[in-house]
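Engineer: Please work out how this folds:
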Amino acid sequence: MNEEWYQQKWAVAVRHIVAWLVFFSLPYLLHATNESWEREHINEKQAWINYQYYTDAVLVIFFYLNAWVFIPKMIYKKKFFKYTLYILGVFIFMFTSRYIFERVILKSLHPLDLRPTILFTFFIFFTVLSASTAFQMIVDKLRQERKNSAKENENLKTELSLLRSQVSPHFMFNVLNNMVSLARKKSDVLEPSLIKLSSLMRYMLYEADEEKVPLQREAEYLQSYIDLQQQRFGKNVVINVSLEAANSNYEIEPMLLIPFVENAFKHGTGLITDARIDVNLSTRPGMLFFSVRNKYNETSSEIKDKTSGIGLANVKRRLNLLYGDNYVLHIEKKEDWFIVSLQLNLH
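Structural biologist: Reported below is the predicted structural model:
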């Protein structure tokens, strides 16, 4: 079912019926019974009962007329003067009905006192008017919030899809450059590298479309990528890796961590003295700790391609969208090191 049971029409109707029954039963519950008076004035009692049925029907009609017609067509459209005239007209109609009832039907029993009649009619009228207005405005507010929430969720899905689609080409661009480099060197590790690449592509094409993947699979993905980079750079870069993700119960959004590693290889290699990259992944109950640091040379004249930084920008946006306040990300430059550390709530 698309709706919760309490939002379905039958449940709403039941709640309205119960509310009206409680409201209309209050005068009878609070009214003190005088059996001798009722026996002597049985005709007047029956007339009052009939009039009460009529009044109840008028109040119900006014409640929904105000909620479903007056408020949407006048209040929301800022037609306040017209709304006031309509409400005043309904009040005059209810007072006139009460006046005619007491003047015509009950005239032989007691004279009409206008002041209590007006006050009583106004009290009932104002109570129903206030309840009707509050009811409709709350309903409209909740409906708008649900609509905005659905729209926000749809936008979120679309935005995440676009962000993820940007990560994939950026990553593939770097990996294919690695393959070209190995092919030019006629390296013996080209074949195992292609096998690793096929494994990465399988992950990207078939598993990265899932909302979440096991943390272990994401760690294997990172390890394969790092292995490919290790084959490319060989002894030119010292790479230290520690990926501890043995708890398969934890899940994470796919391709969330790879941009940090990509960034380290992009900016921590090349014209860097004593190039070194450290990658660490560990978990504690309910928490993920991930850090990447690389040596960098701020004065390096190496020209970076125009796609530099796409990965990091995307991962920051994805973290905000997906985790809100449930993560801590620190990015800093300290001496000759560029350091990224991430703490992520896995619950």
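
Engineer: From here on, just use CA atoms for contacts and neighbour counts.
Structural biologist: Will do.

Engineer: can you give me the strands in the protein?
Structural biologist: For the chain, the strands defined by DSSP state E occupy 213-214, 238-243, 251-252, 276-284, 287-295, 327-334, 337-345.

Engineer: gap between the second one and the chain center?
Structural biologist: When you say that, I think you mean strand 238-243. With Cα atoms, centre = their mean, to the nearest Å as the basis, strand 238-243 stands 38 Å off its chain's centre.

Engineer: Would you mark the buried spots in it?
Structural biologist: By neighbour count with 16 or more other Cα atoms under 10 Å, strand 238-243 contains the buried residues 239, 243.

Engineer: quick one, that strand and strand 287-295 angle?
Structural biologist: Interaxial angle, strand 238-243 versus strand 287-295 (axes from the mean of the first three to the mean of the last three Cα atoms, to 10 degrees): 180 degrees.

Engineer: Which residues outside strand 238-243 are in contact with it?
Structural biologist: The set of residues external to strand 238-243 that reach it, using Cα atoms under 8 Å, 6 or more residues apart in numbering, is 219, 223, 230, 274-282.

Engineer: how about a markdown table for these, with neighbour count and distance to residue 133 added?
Structural biologist: As requested, those are arranged in a markdown table below (neighbours: other Cα atoms under 10 Å; distance: Cα to Cα, whole Å):
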| residue | neighbour count | distance to residue 133 |
| --- | --- | --- |
| 219 | 20 | 56 |
| 223 | 18 | 61 |
| 230 | 16 | 69 |
| 274 | 12 | 73 |
| 275 | 19 | 70 |
| 276 | 20 | 68 |
| 277 | 22 | 64 |
| 278 | 17 | 63 |
| 279 | 21 | 60 |
| 280 | 15 | 59 |
| 281 | 18 | 56 |
| 282 | 15 | 56 |
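
Engineer: Single out the most deeply packed of the strands of the chain.
Structural biologist: Mean neighbour counts were compared across these using mean count of other Cα atoms under 10 Å; the top stretch is strand 287-295, at a mean of 21.

Engineer: Second chain to compare with the first, below:
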Amino acid sequence: MIAFVTANNLLNLPNMIYYVGGLLIYNLGVYYIVYHFLVPRYYVVNRYPLFILNAVLVFLISALFRILLESSLFKISENTDSTFPNYLYHIYSLQALVVVVASFFGITKDKFLIEQNYKTLGAEKEQLHFDLLKAKLSPHFLLNTLNNIYVKSLGANGETSASILQLSSLLQYVIYDSSLDKIPLRSEFSSMESLTGVYRLKYNRELNICFDLNQSDIVDNMEVPPALLLTLFENALKHSGIGSEEGSFIYVSCQLDQSQLLFVIRNSIGKRVVGMETGYMGLGNEAIKHLLERYYKGRFSLILQAQADDSFYTSLTIDLR
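Structural biologist: Below you'll find the predicted structure:
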């Protein structure tokens, strides 16, 4: 447009300066209307027909207003009789360009912000979900356990100190370790043994729970998310009928071949299990799968399968590299 005005000597130098400045400010206003008003109000909320209609109206009104304004202020139309069609063409072209560019950048910006917000909200939702589901100790179970310890202490039973130690270990796990992003495998296994000890204390007798964890083969720097293995074990405690039904059992084994972890649980299936309280409220199978997808996507295998002999088989294989 400026080149057209200059080439046809339509304005002198002072007026050209005012013209260029005024044209820049004018089109910045048009850009602002499209970018900050039309795109957010119509396009972003999927009101596409109204967006197109209003964009066309902005284009036509801005072009018409320019023609009237330039005619009154700079008398351009009086000097463009022979080139008036070209003059209109340049006005319409420039205004269309401003509207299109403003629409493009407005749409691109909002799509980018929506995608970023979606990712941020997804991450926040995932973290909130994970935090809410992390290990907690049931106050009722804690109270019952402490009562049992108190009863034992009255008789000066030698198991009192061991019971307190097991409960203390489990509390340490719940309060401190579960807030970490990852913990050593040794801590996860120690917590399983502590939970077993506290669970035995609840029933005040030996339970058929066997561990084959081979902790001597576990490298200290091997880490897993807190409650990952413990929750699978807690699920076995909850559904095996252990402590309340004769013949109930839980067998836990773990093998580590270089960076390949194989964790297996085989347990009985309780016939009268109705939300048995273990004292530890884990993540649940769906959350466990979600957790595995988050940390080991494409590097894990989880099998949860009922067996024909009324037992349940759980197998988790993870590539810890």
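
Engineer: follow-up on the earlier one: make TSV out of the strands of the first structure and add distance to residue 265 of the first structure.
Structural biologist: Rendered in TSV, the data for these read as follows (distance: least, Cα to Cα, whole Å):
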stretch	distance to residue 265 of the first structure
strand 213-214	24
strand 238-243	10
strand 251-252	23
strand 276-284	8
strand 287-295	8
strand 327-334	16
strand 337-345	11
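
Engineer: So for residue 75 of the first structure, which of those strands sits nearest?
Structural biologist: strand 327-334 (44.0 Å; Cα to Cα).

Engineer: any chance you could map the helices in the first structure?
Structural biologist: Shown for the first structure, the helices assigned by DSSP state H span residues 9-30, 35-40, 42-65, 80-100, 114-185, 190-202, 215-233, 258-267, 310-323.

Engineer: deepest of those helices, which one?
Structural biologist: Highest mean neighbour count among the helices of the first structure (mean count of other Cα under 10 Å): helix 258-267, with a mean of 21.

Engineer: what's that one packed up against?
Structural biologist: helix 114-185, helix 215-233, strand 276-284, strand 287-295, helix 310-323 (3 or more Cα pairs under 8 Å, 6 or more residues apart in numbering; DSSP states H and E).

Engineer: The last one packs against which elements?
Structural biologist: What that stands for is helix 310-323 of the first structure. Contacts of helix 310-323 of the first structure with other secondary structure elements, assessed using 3+ Cα pairs under 8 Å, 6+ apart, are made with helix 114-185, helix 258-267.

Engineer: Check the fourth one too.
Structural biologist: Counting contacts by 3+ Cα pairs under 8 Å, 6+ apart, strand 287-295 of the first structure packs against helix 258-267, strand 276-284, strand 337-345.

Engineer: Serialize the ones you listed to TSV and add fields for distance to residue 300 of the first structure.
Structural biologist: Listed next are these as TSV, based on distance: least, Cα to Cα, whole Å:
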stretch	distance to residue 300 of the first structure
helix 258-267	10
strand 276-284	16
strand 337-345	14
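
Engineer: Nearest to residue 141 of the first structure among the ones you listed would be which one?
Structural biologist: Distances from residue 141 of the first structure to each of these were compared using Cα to Cα; the shortest belongs to strand 337-345, at 32.5 Å.

Engineer: re earlier: looking at the helices and strands packed on strand 287-295 of the first structure, which is closest to residue 195 of the first structure?
Structural biologist: When these are ranked by proximity to residue 195 of the first structure, the top entry is helix 258-267, at 19.0 Å, counting by Cα to Cα.

Engineer: re earlier: among the strands of the first structure, which comes closest to residue 17 of the first structure?
Structural biologist: Between residue 17 of the first structure and the strands of the first structure, the shortest gap by Cα to Cα is with strand 337-345, which sits at 46.0 Å.

Engineer: what sits up against the closest one?
Structural biologist: 260, 286-296, 326-333.

Engineer: Map residue 132 of the second structure onto the first structure.
Structural biologist: When the structures are aligned by TM-score structural alignment, the residue of the first structure matched to residue 132 of the second structure is residue 162.

Engineer: how close does its match get to residue 314 of the first structure?
Structural biologist: Separation of residue 162 of the first structure from residue 314 of the first structure (Cα to Cα, to the nearest Å) stands at 10 Å.

Engineer: just to revisit the earlier point, pipe the helices and strands packed on helix 258-267 of the first structure into JSON lines and attach distance to residue 87 of the first structure per row.
Structural biologist: Compiled in JSON lines, these are given as follows (distance: least, Cα to Cα, whole Å):
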{"stretch": "helix 114-185", "distance to residue 87 of the first structure": "9"}
{"stretch": "helix 215-233", "distance to residue 87 of the first structure": "63"}
{"stretch": "strand 276-284", "distance to residue 87 of the first structure": "64"}
{"stretch": "strand 287-295", "distance to residue 87 of the first structure": "59"}
{"stretch": "helix 310-323", "distance to residue 87 of the first structure": "47"}
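
Engineer: Of all the ones you listed, which one comes closest to residue 196 of the first structure?
Structural biologist: Of all those, helix 215-233 sits nearest to residue 196 of the first structure, with 6.2 Å by Cα to Cα.

Engineer: May I see the helices of the first structure arranged in TSV, with distance to residue 252 of the first structure as well?
Structural biologist: As requested, these are arranged in TSV below (distance: least, Cα to Cα, whole Å):
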stretch	distance to residue 252 of the first structure
helix 9-30	39
helix 35-40	74
helix 42-65	49
helix 80-100	53
helix 114-185	14
helix 190-202	17
helix 215-233	6
helix 258-267	12
helix 310-323	10
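
Engineer: Out of those, which gets nearest to residue 72 of the first structure?
Structural biologist: With respect to residue 72 of the first structure, and counting by Cα to Cα, the nearest of these is helix 114-185 at 9.0 Å.

Engineer: Now do the closest one against helix 42-65: the angle between them, please.
Structural biologist: In terms of direction (the same axes, to 10 degrees), helix 114-185 of the first structure departs from helix 42-65 by 30 degrees.
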